[in-house]
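Asker: got a sequence here, can you build the structure:
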Amino acid sequence: MGTLKDRLNDDLHAAMKGRDELTTSTLRMALAAVRNAEVAGTEARSLTDDEVLAVLTRETKKRREAATAFADAGRAEQASKERSEGEVLERYLPKQLTDDEIASLVRDALAAGGFSGKAQMGPAMKAAQAAVAGRAEGGRVAAEVRRQLG
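Answerer: Sure thing, here's the model as predicted:
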């Protein structure tokens, strides 16, 4: 199997052939974000699958936040479109952890690092994020770390 970027390109071509406008526009946007990340910085480079995954995670979060903003502004149609785009992108992300799974991983990371007290929030977050490895949003992980260090 090829890279995640190759999979995105292949799925884009399939969506174009199938005249699936939502998937086509969403994957074009995602691939544009990946290309922007590739040329960001001082030198163009190819992204690893983990880096492409990070870009897709950011784009999914943007869609979720935009959907909330549109819904709050009374623009249900636009909010629905943003949610649909987020669902297309979520197909490429790893399955998100449940709250119980996050709590367990954070507990183990805090115990392994010997972290206690809010003063150690930074190093504890770093250890917890490493344990979660992109399978949950940072905000959810931070909330659990704060709760357990509490």
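Asker: for the rest of this, base every contact and every neighbour count on C-alpha atoms.
Answerer: Fine.
Asker: any idea which helix or strand carries the closest residue to Gln148 other than its chain neighbours?
Answerer: Excluding its sequence neighbours, the residue lying closest to Gln148 (CA to CA, 6 or more residues apart in numbering) is Arg107, at 7.4 Å. Arg107 is part of helix 99-113 when elements are defined by DSSP states H and E.
Asker: re earlier: for the residue nearest to Gln148, give its distance to Arg45.
Answerer: According to CA to CA, to the nearest Å, Arg107 stands 37 Å off from Arg45.
Asker: likewise Leu4?
Answerer: 15 Å.
Asker: between the two, who's got more neighbours?
Answerer: With neighbours defined as other CA atoms under 10 Å, Leu4 and Arg45 compare such that Leu4 has more, 17 against 12.
Asker: excluding sequence neighbours, find me the nearest residue to the more buried one.
Answerer: Going by CA to CA, 6+ apart, Leu4 has Asp49 as its nearest residue, at 5.6 Å.
Asker: and for comparison, fold this next one:
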Amino acid sequence: MALIERLKEEQKSAMKAKDKPRLGTIRLALSAIKQREVDERITLTDDDITAVLVKMVKQRRDSVAQFQQANRTDLADVELAEIAVLEDFMPQPLSDDEVGALIEAAIAESGAAGMQDMGKVMGVLKPQIQGRADMGKVSGLVRSKLG
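Answerer: Predicted coordinates:
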């Protein structure tokens, strides 16, 4: 089933179950997807939708950090609940070993010799890892392998 259809089915299920927090989060996701489709005048693929969801999760993680610094655990809890709902629609996360193996393969594939080739390695890795691992962490691992 396509990701957009899965989101719409889950929206219906949340409505029937009267699960307002889940319903609200799914509506936010569908709205963000629709906004991008309208802005760019395209129909998004599952990979594009995953990228939208990754962006939404990243925004919420930033908000959680800010709320926790301000001692607003009530707001942080709301954001954490939204992250949990959004992660239901994202691909299975990769283990550290799988990420390491993908990095090694990308370095070999791109023929990277040093830090100046980091862009090539990340270009190979991004489509494989998008939504399945934290790109910041992956970038640090690539940097340590090349440096």
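Asker: and the TM-score between them?
Answerer: Remark: TM-score between the superposed chains equals 0.93 [TM-score structural alignment, normalised by the length of structure 2]; 147 aligned residues with a CA RMSD of 1.3 Å.
Asker: spatially speaking, which residue is in the middle of structure 1?
Answerer: Residue closest to the mean C-alpha point of structure 1, counted by CA atoms, centre = their mean, is Thr57 at 1.9 Å.
Asker: what's near enough to touch the equivalent of that residue over in structure 2?
Answerer: Aligned counterpart of Thr57 of structure 1 in structure 2: Val54 (TM-score structural alignment). By CA atoms under 8 Å, 6 or more residues apart in numbering, the contact set of Val54 of structure 2 is 90, 131.
Asker: now name the helix or strand holding Val54 of structure 2.
Answerer: Assigning secondary structure by DSSP H and E places Val54 of structure 2 in helix 46-69.
Asker: with structure 1 superposed, average distance for that helix?
Answerer: Once fitted to structure 1, helix 46-69 of structure 2 is off its aligned match by 1.1 Å on average (mean CA distance after the TM-score superposition for structure 1).
Asker: coming back round to it: return the residue of structure 2 aligned against the residue nearest to Gln148 of structure 1.
Answerer: Counting by TM-score structural alignment, Arg107 of structure 1 lines up with Glu104 in structure 2.
Asker: Ala119 of structure 1 too?
Answerer: By TM-score structural alignment, Ala119 of structure 1 lines up with Gln116.
Asker: which other residues reach stretch 13-29 of structure 2?
Answerer: Counting by CA under 8 Å, 6+ apart, 7, 10-11, 52-53, 56, 81-82, 85-86 sit against stretch 13-29 of structure 2.
Asker: could you redo the last one with a cut-off of 6 Å?
Answerer: 11, 82 (CA atoms under 6 Å, 6 or more residues apart in numbering).
Asker: and for it, what span of structure 1 is it aligned with?
Answerer: Against structure 1, stretch 13-29 of structure 2 falls on residues 14-30 (TM-score structural alignment).
Asker: follow-up on the earlier one: Phe115 of structure 1 versus the residue nearest to Gln148 of structure 1, what's the distance?
Answerer: With CA to CA as the criterion, Arg107 of structure 1 and Phe115 of structure 1 are 10 Å apart.
Asker: so what's the residue of structure 2 most remote from its centre closest to, chain neighbours aside?
Answerer: If you look at how far each residue of structure 2 sits from its centre, by CA atoms, centre = their mean, the farthest one is Ala113, at 29.2 Å. Nearest non-adjacent residue to Ala113 of structure 2, counting by CA to CA, 6+ apart: Leu146, 7.0 Å away.
Asker: map the one you found across to structure 1 for me.
Answerer: For Leu146 of structure 2, the aligned position in structure 1 is occupied by Leu149, per TM-score structural alignment.
Asker: also Ser95 of structure 2?
Answerer: Per TM-score structural alignment, Ser95 of structure 2 is aligned with Thr98.
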